[in-house]
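Asks: Got a sequence here, can you model it:
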Amino acid sequence: MLTISQALYEKIVAHARADHPDEACGMVAGPAGSGRPERFIPMLNAARSPTFYEFDSMDLLKLYRELDDRDEEPVIIYHSHTATEAYPSRTDISYANEPGAHYVLVSTADTDGAGPFEFRSFRILDGEVTEEEVRVVEAY
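Replies: Predicted structure coming up:
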């Protein structure tokens, strides 16, 4: 199960809304080993596409160095789908390389970026996709 604060939930949805009709993407980091999402890190979709997202390789390298320096790890990797449901595509599955992360998808399809939004979380391990419950809390 993914437990996420209301504030982080709203930031992810706001990012998806702001980047619509392109896919939004980013990460939420947390203290290494805690599994607790804390620090919201919106990223630029280098692909600038409504059907595909890609982290800029230099931004990603810088981010992973920063995570290492801060003793953090990716807890949530998120992106939006602008024309389909919030479910990992074959491409999403093939690019999922953080076995401990929650993969959050927000669908802005049929909303013109205005909502309501579909917000779902998955674990992706060795090509296997497992949906998990999302629990939104005021605070941890």
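Asks: From now on I want contacts and neighbour counts done on CA atoms only, so please keep to that.
Replies: Noted.
Asks: Does Ser80 touch Tyr103 like I think?
Replies: No: Ser80 is beyond contact range of Tyr103, at 10.7 Å (criterion: C-alpha atoms under 8 Å).
Asks: Between these two, tell me which one has more neighbours.
Replies: Ser80 (35 against 28; other C-alpha atoms under 10 Å).
Asks: Please name the residues that touch the more buried one.
Replies: Ala16, Glu23, Ala24, Cys25, Ala86, Leu105, Val106, Ser107, Thr108 (C-alpha atoms under 8 Å, 6 or more residues apart in numbering).
Asks: The fifth one belongs to a strand, doesn't it?
Replies: I take that to be Ala86. No: with DSSP: H, G, I helix; E, B strand; the rest coil as the criterion, Ala86 is located in coil rather than a strand.
Asks: one more to line up against the first:
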Amino acid sequence: MLTITQALFDQIVAHAREDHPDEACGVVAGPAGSDRPERFIPMLNAARSPTFYEFDSQDLLKLYREMDDRDEEPVIIYHSHTATEAYPSRTDLSYANEPGAHYVLVSTADSDDAGPFQFRSYRIVEGQVTEEEIKVVEAY
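Replies: Predicted coordinates:
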């Protein structure tokens, strides 16, 4: 189960809506071994595409060095789908190389600024996708 604060939930959704019609992407880091998402890190979609996302390799290297220095790890890796449901694509599966992370997908396909959206979380290990429950809390 993914436990996430309302503030982080809102930040992820806001980023997805801001970058629409392109896919948004980012990370929420937390203390190593805690499974507690704390630090919201929106990233630039280097592909600038409505159907594909890609982390800039230099930005990603910088982020991992920073997390290492802070004794953090990526607790959530998120991105949006702008035209399809919030379910991992084959491309998403090929990028899923953090077996301990929660992979969050936000679909803005049927959304407007205030309208509905899908927010779903998955564990992806060796190509196997398992959807998990999400618990939104005010604070940890």
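Asks: tm score of chain vs chain?
Replies: Between these two chains, after superposing, the TM-score reads 0.98 (TM-score structural alignment, normalised by the length of structure 1); 140 aligned residues with a C-alpha RMSD of 0.8 Å.
Asks: that older thread, filter the contacts of Ser80 of structure 1 down to the ones also in contact in structure 2.
Replies: Retained in structure 2: Ala16, Glu23, Ala24, Cys25, Ala86, Leu105, Val106, Ser107, Thr108, out of those (criterion both residues aligned by TM-score structural alignment, their matches' C-alpha atoms under 8 Å).
Asks: is it fair to say the second one lies in a strand?
Replies: No: remark: Glu23 of structure 1 does not belong to a strand; assigned using three-state DSSP, it is coil.
Asks: Next, the contact list for the aligned partner of it in structure 2, please.
Replies: Under the alignment (TM-score structural alignment), Glu23 of structure 1 maps onto Glu23 of structure 2. By C-alpha under 8 Å, 6+ apart, the contact list for Glu23 of structure 2 reads Ala16, Asn45, Arg48, Ser49, Pro50, Thr51, Phe52, Tyr53, His79, Ser80, His81, Thr82.
Asks: of those, buried ones?
Replies: Ala16, Asn45, Ser49, Pro50, Phe52, Tyr53, His79, Ser80, His81, Thr82 (16 or more other C-alpha atoms under 10 Å).
Asks: Not counting sequence-adjacent ones, nearest residue to the fifth one?
Replies: Right, Phe52 of structure 2. Of all residues not flanking Phe52 of structure 2 in the chain, Glu23 sits nearest, at 6.5 Å (C-alpha to C-alpha, 6 or more residues apart in numbering).
Asks: Relative to its centre, which residue of structure 2 is most distant?
Replies: Distance to the chain centre peaks in structure 2 at Asp69, reaching 21.5 Å (criterion: C-alpha atoms, centre = their mean).
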